[in-house]
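Participant: Sequence and predicted structure below; questions after.
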Amino acid sequence: MVHFVGAGPGAPDLITLRGAELLRRADCIIYAGSLVNPALLALAKDGCTIYNSAEMTLEQVLDVIRSQEKQGRETVRLHTGDASIYGAIREQMDELDRLEITYDDTPGVSSFCGAAAALNAEYTLPGISQTVIITRMAGRTPVPEREALADLAQHGASMVIFLSAGMVPAVQAALLQGAYIENTPAALVYKATWPEEKVVRCTVGTLARCGVEHNITKTALILVGDFLNTTSYERSKLYDPGFTTEFRKGSQQ
């Protein structure tokens, strides 16, 4: 049996209870060493075999899983954040289906949630934005042409940009081709929830300069949108005394 587990954004205590229990039970852990906090490996039991998948190919990961399965051992495939976002899990699951190896998936707290927490931010502020775009800049790994950052920026929605901290000048230029302007609020969040977390608030127009000044070139998210400016949003209807819901009667008829 293989368990895909989301490790959370970094802080060891932000893994789910289920994920932590699976780590304690595992006979083998294959973890994404480039991003997963190694402190989580302290949960492994004595005798657990541990592999760093940052040094492995898909084929090598599968070889390890096959070997563990033949021995009747339980494997945890530990991915950063939530594995459904840039986790490359679909290709692994397809191969496990082909090999008739059973697996399940335990979600984790994504780093985009950790970044919002670091900023005390809400992505979906009434009257500001009700949409969150999660994307990345095209680099060595391409993106579909229809998902070019400049095109997505036309929406002006709350945006979280992964895997692009090393291309901040290009990110800034693409954003300014869309609905964002020089003064649109932005932020760089380095290693959200880790002990070395760094938060840099800026604007779209100062993104590139702030990236250089704070030496942020990797392992950071870029957040963009007016949700970062909390002075002009509308009050939520959910807690408005005049608004009737299923659970209470509002004062306005």
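Facilitator: Great, that's in hand. For clarity, every value in this text was computed on a predicted model and none was experimentally measured.

Participant: make it CA atoms for all contacts and neighbour counts henceforth
Facilitator: Noted.

Participant: now the strand or helix carrying residue 175, how far from the centre of its chain.
Facilitator: Element membership of residue 175 [criterion: DSSP states H and E] is helix 168-176. Helix 168-176 sits 20 Å away from the centroid of its parent chain (C-alpha atoms, centre = their mean, to the nearest Å).

Participant: do the same with stretch 113-125
Facilitator: So, by C-alpha atoms, centre = their mean, the centroid of stretch 113-125 is 12 Å from its chain's centroid.

Participant: With stretch 207-215 instead?
Facilitator: 21 Å.

Participant: Run through who's touching that stretch.
Facilitator: Residues outside stretch 207-215 that contact it (C-alpha atoms under 8 Å, 6 or more residues apart in numbering): 165, 168-169, 172, 186-188, 200, 202, 217.

Participant: For ChimeraX, write a command that selects the buried ones of those.
Facilitator: The ChimeraX selection below is limited to those of the contacts of stretch 207-215 classed as buried (16 or more other C-alpha atoms under 10 Å):
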select :165,168,169,172,186,187,188,200,202
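
Participant: among the contacts of stretch 207-215, which are in helices?
Facilitator: Counted as lying in helices by DSSP state H, out of those, are 168-169, 172.

Participant: The stretch 51-200 of the chain: helices as residue ranges?
Facilitator: Ranges of helices in the stretch 51-200 of the chain, per DSSP state H, counting those that start in this stretch, are 58-70, 89-98, 111-118, 149-152, 168-176.

Participant: ok, structure two:
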Amino acid sequence: MVSFVGAGPGDVDLITIKGRRLLEEADVVIYAGSLVSDKHLGFCKENADLHNSASMTLEEVIEVIETSVDKGLKVVRLHTGDPTIYGAIREQMDLLDEKGISYKVIPGVSSFTAACASIKKEFTLPNVSQTVILTRIEGRTPVPEGEDLEDLASHRASMAIFLSVQEIDRVVEKLAKGYGSYDIPVAVVYKATWEDQDMVFGTLRDIAEKVKSKGIKKMGQILVGNFIEGAYERSKLYDPTFTHEFREAIK
């Protein structure tokens, strides 16, 4: 059996219990070494066969998996965060399907929720935003038509922008055009939940300069929207004047 496991954003304790158990039982572990904390490897069996996929091609990863499965070994493909978000797992699963190799996917804590938790905010505030957009700026990997940052920002939803902090100037310009303002709150969280986590707060007007002064060029999650600061309405869930299935309104 092959298990795609989300290792979480950085803190090794943010992997799921199920993911940790699979890691402990694995005979072969193929891990995303450029992003996954190497502390996770301390939970592997002493004789586990470890492969750092940072220097491997898709075909080489699949070859290791196929060879291991043929030997009846348990394989864990360890991805950072949640493997279903920017994890490049679809192409791996499609090849496994072609070869008749079964697999399962174990979700993990994503860096976007970890970053929001780190700044102690909530993406979905009443009367502010009930939508969260996960996206990235185009680079060597293009984005489909209609998914440019400027277009997405026009919805004024809460945003979590991956893989883009190295292009902070372009990000800011596109967002400002979409929002129609530079006075939109922004937080950049560097290496959310890692021991050297850092964060920068500002607006579209000044965040680029602040990020550059910190020297943040990678592994920074960009959070954008009025959920970061400003007024919001109280939730109906705990409003004493609101009736729902489990509680009558207080007259």
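Facilitator: Received the coordinates, thanks. Keep in mind it's a predicted model, so treat the numbers as computed, not measured.

Participant: got the helices of the stretch 51-200 of structure 1 as JSON lines, with distance to residue 207 of structure 1 columns?
Facilitator: Below are those laid out as JSON lines (distance: least, C-alpha to C-alpha, whole Å):
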{"stretch": "helix 58-70", "distance to residue 207 of structure 1": "35"}
{"stretch": "helix 89-98", "distance to residue 207 of structure 1": "31"}
{"stretch": "helix 111-118", "distance to residue 207 of structure 1": "16"}
{"stretch": "helix 149-152", "distance to residue 207 of structure 1": "15"}
{"stretch": "helix 168-176", "distance to residue 207 of structure 1": "6"}
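
Participant: Which of those sits closest to residue 193 of structure 1?
Facilitator: helix 111-118 (6.1 Å; C-alpha to C-alpha).

Participant: Can you tell me what residue 145 of structure 2 aligns to in structure 1?
Facilitator: Per TM-score structural alignment, the equivalent position to residue 145 of structure 2 in structure 1 is residue 145.

Participant: Now do the same contact list for that match.
Facilitator: Contacts of residue 145 of structure 1 (C-alpha under 8 Å, 6+ apart): none.

Participant: picking up where we left off before, contacts for the helix holding residue 175 of structure 1?
Facilitator: So helix 168-176 of structure 1 is contacted by 137, 149-150, 153, 164, 182, 204-205, 207-208, 211 (C-alpha under 8 Å, 6+ apart).

Participant: Reformat these as TSV; add distance to residue 42 of structure 1 and neighbour count.
Facilitator: Formatted as TSV, these follow (distance: C-alpha to C-alpha, whole Å; neighbours: other C-alpha atoms under 10 Å):
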residue	distance to residue 42 of structure 1	neighbour count
137	34	23
149	39	23
150	43	20
153	42	22
164	30	21
182	45	14
204	40	23
205	43	20
207	37	25
208	38	21
211	33	21
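
Participant: Among those, find me the one that's closest to residue 226 of structure 1.
Facilitator: For these, the residue nearest residue 226 of structure 1 by C-alpha to C-alpha is residue 204; the value is 10.8 Å.

Participant: which residue lines up with that closest one in structure 2?
Facilitator: Using TM-score structural alignment, residue 204 of structure 1 sits opposite residue 204 in structure 2.

Participant: any idea what sits nearest that match, other than its immediate chain neighbours?
Facilitator: Nearest residue to residue 204 of structure 2 in three dimensions, chain neighbours excluded: residue 182, at 4.7 Å (C-alpha to C-alpha, 6 or more residues apart in numbering).

Participant: Hmm, that neighbour is touching residue 225, no?
Facilitator: No. Look at residue 182 of structure 2 against residue 225 with C-alpha atoms under 8 Å: they stay out of range, at 11.2 Å.

Participant: after superposition, how close is the helix holding residue 175 of structure 1 to structure 2?
Facilitator: Taking mean C-alpha distance after the TM-score superposition for structure 1, the mean distance separating helix 168-176 of structure 1 from the aligned residues in structure 2 is 0.3 Å.

Participant: Which residue numbers in structure 2 does that helix align to?
Facilitator: Going by TM-score structural alignment: helix 168-176 of structure 1 matches residues 168-176.

Participant: Many thanks, have a good one.
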